[in-house]
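Peer 1: just coords:
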């Protein structure tokens, strides 16, 4: 089933793990290490064979080989996990500091212009690590840089190069500066993006927590309302049932019609109470029943037509076979809420469309009403967001979204190209189906 919708909004629980920033930042460190490996190998070969500065090539090439092993191990860890701990990031940066120290020790120590590359590790530590561990990287880097001023392997320079040592140092310092600037811009912007994604995720968590707190408060209020209103409504329904069969009433068709209307009003009040109780995750104490999808949806449609005889409602199941399901009453109330919203959106007809694939049951309510405003699509599923100008409106969709979320599903909202709106519920068969779902969709 597809929706002719140029404008769409989707509400579903965020699946971005809280520590995904750590995983992404570890990937960035691996990428930076690949660049460092390539740069080290190229520099060693150019300096030794191209410039005639004799370096201990074999020991210096061992360090990139170890770094390659470190990268392979890091990638295997990253692929098998969804989060990376803070300690692992600290150890990765500490390895890079030690590797840089080893290379500098073998190539002139503090006299090597590339000693400023310690600043890259310090900057990364400041961005990625907690306060104490960031200072740990600073301390380790400072100690290593200080030690290289006293302990290092001097460069083996030819007589020709000794006279140009200062010029070579200036050129090396400039190259190091450019490298640091480029690396910081490239990687800091990406790290900032990862941290912003994490902050956005945390903001969503706080929003969800606030909504859950709101639901809990509504649930407590709904429980009190159930105790206060349930018994009087039941008594009123019994009294009206008795009146309907009394001879004094049955002899007057007008009185019979009024009693029927009052019974419908009492039934409507019970339905409203059930809608409020959705916030508590129940529907007036009713237990789930085992049925098939067609019977379940047909029952919802028939009940709604009985309460809204002036509104055309068409059901479309498509050419699908449906499994038997455990029909939770909250699903019935959620679909009823969507039908009520469509009726209140100035629609002249409503389509209730059902389809399925292997994993999901799709239930969509399509109308030809005024549709959703752009602001409504942005805030879809949030409480008290409604186009109806009355106090307390907007809870219907909010409750529907939370019911579907609790069942492991999701809700899509869209506007049709020719007007009207469609809201589609996607419910997982893993939660609903009583039997194994086949591919006969």
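Peer 2: Thanks, I have it. Given the structure is predicted, the values throughout are model-derived calculations rather than measurements.

Peer 1: from now on I want contacts and neighbour counts done on CA atoms only, so please keep to that.
Peer 2: Fine.

Peer 1: count the neighbours of residue 199 for me.
Peer 2: 14 (other C-alpha atoms under 10 Å).

Peer 1: comparison target below:
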């Protein structure tokens, strides 16, 4: 049983009983002849049932269909004793059906609706008419109109709340479905890129081995040539970086996390590896991680950071970038700064698809993967442009439950 709906119905029942008591007092003072003992019995029966449900607590309440069934019987008895279809309270049948439609299965709702329509029809044939003393006969129309207004007010107040909640629930569900579709689209794209990366790693293995052998042969052949020695050393370093990257890709394919190391040490390794890949870029690394803990980094974080560094290096007009790493417990904040301006076509608000690249032959996959990775890890990615250049800020929460304190 829907607990919030049951609480509202019990409270609504008390409110309607109170209004009926006030209306009954007004009718009694107005010299309206009604079967007062029978009406009192109906009211006391409904009040007793509601009192039992209230005192028993929500866990022991009767099923909602039983409660609405009792309401239906009491309302039908009340209408039979007070004029039948001429009683403005006959509209309360609609209120019962609306409450049932909100909280009960469709079959039981239709059953209650059919019973209400049948009872309404039978009241035309069987009911006790309202009798008013002769000197007060002109009050009957006024009482009927007042009852219609009161019934309308009760139904309007009761229905406005559920309908507003239903509308809000539908809107929230549509937004949630939109987020789910966006996440599913992003995940499908990531899976496709992962398959492409796995195939590329397999295909690159043989060419890298061949180039490594050629580089070793050149190093031996021109060992005494100072002009070629630096170039051969750089070539071997680049090939070594490529082989290590492929090795990490194969190794992390079946791992859940990288080994636990201090955050400062892991970031230092990532920056050093990137320097080997882009030695022509002047990188100013400014870590402020003295209080950062030891913990496990998700394997996907490293490639995401390298993609951001590559984007900054490609966009920097002077070939210089600055990386600032700060520990703001429990969040790691990394800022990547470079000269230039932020391309107007670059959007980071919708990471479900690759963003537009500002490079001539770029596909925007690097920024897409970085944004998707940080979003998956609970982090954020933001790019800002000012007079000093472009600043890419990424945040990565490191929950204390996953932190391993350094020795």
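Peer 2: Thanks, I have the structure now. A quick note: this is a predicted structure, and the numbers were derived from the prediction, not measured.

Peer 1: show me where the stretch 251-400 of structure 2 has strands.
Peer 2: For the stretch 251-400 of structure 2, the strands defined by DSSP state E, counting those that start in this stretch occupy 261-262, 282-288, 294-295, 320-328, 331-338, 380-386, 389-397.

Peer 1: possible to save those strands as TSV with mean neighbour count and distance to residue 176 of structure 2?
Peer 2: Formatted as TSV, the strands of the stretch 251-400 of structure 2 follow (neighbours: other C-alpha atoms under 10 Å; distance: least, C-alpha to C-alpha, whole Å):
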stretch	mean neighbour count	distance to residue 176 of structure 2
strand 261-262	20	37
strand 282-288	15	38
strand 294-295	22	33
strand 320-328	19	31
strand 331-338	20	27
strand 380-386	15	20
strand 389-397	20	23
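
Peer 1: so which of those comes closest to residue 178 of structure 2?
Peer 2: When these are compared by C-alpha to C-alpha, strand 380-386 sits nearest residue 178 of structure 2, at 19.6 Å.

Peer 1: so what does the closest one touch, helix or strand wise?
Peer 2: Under the contact criterion of 3 or more C-alpha pairs under 8 Å, 6 or more residues apart in numbering; DSSP states H and E, strand 380-386 of structure 2 touches helix 365-376, strand 389-397.

Peer 1: and the contacts of it?
Peer 2: Residues from elsewhere that reach strand 380-386 of structure 2 (C-alpha atoms under 8 Å, 6 or more residues apart in numbering): 341, 342, 348, 371, 374, 390, 391, 392, 393, 394, 395, 396.

Peer 1: again, only this time at 6 Å
Peer 2: Contacts to strand 380-386 of structure 2, defined as C-alpha atoms under 6 Å, 6 or more residues apart in numbering, come from residues 341, 342, 374, 390, 391, 392, 393, 394, 395.

Peer 1: pick out the most distant pair among these.
Peer 2: Across the contacts of strand 380-386 of structure 2, no pair lies farther apart than 341 and 374, at 23.2 Å, counting by C-alpha to C-alpha.

Peer 1: ok, now how distant is whatever residue of structure 1 lines up with residue 302 of structure 2 from residue 433 of structure 1?
Peer 2: Counting by TM-score structural alignment, residue 302 of structure 2 corresponds to residue 332 in structure 1. Going from residue 332 of structure 1 to residue 433 of structure 1 by C-alpha to C-alpha, to the nearest Å gives 16 Å.

Peer 1: who has more neighbours, those two?
Peer 2: Taking other C-alpha under 10 Å, residue 332 of structure 1 and residue 433 do not tie; residue 433 has more neighbours (22 against 16).

Peer 1: show me what contacts the more buried one?
Peer 2: By C-alpha under 6 Å, 6+ apart, the neighbours of residue 433 of structure 1 are 324, 325.

Peer 1: and the gap between it and residue 333 of structure 1?
Peer 2: Distance, residue 433 of structure 1 to residue 333 of structure 1, by C-alpha to C-alpha: 19 Å.
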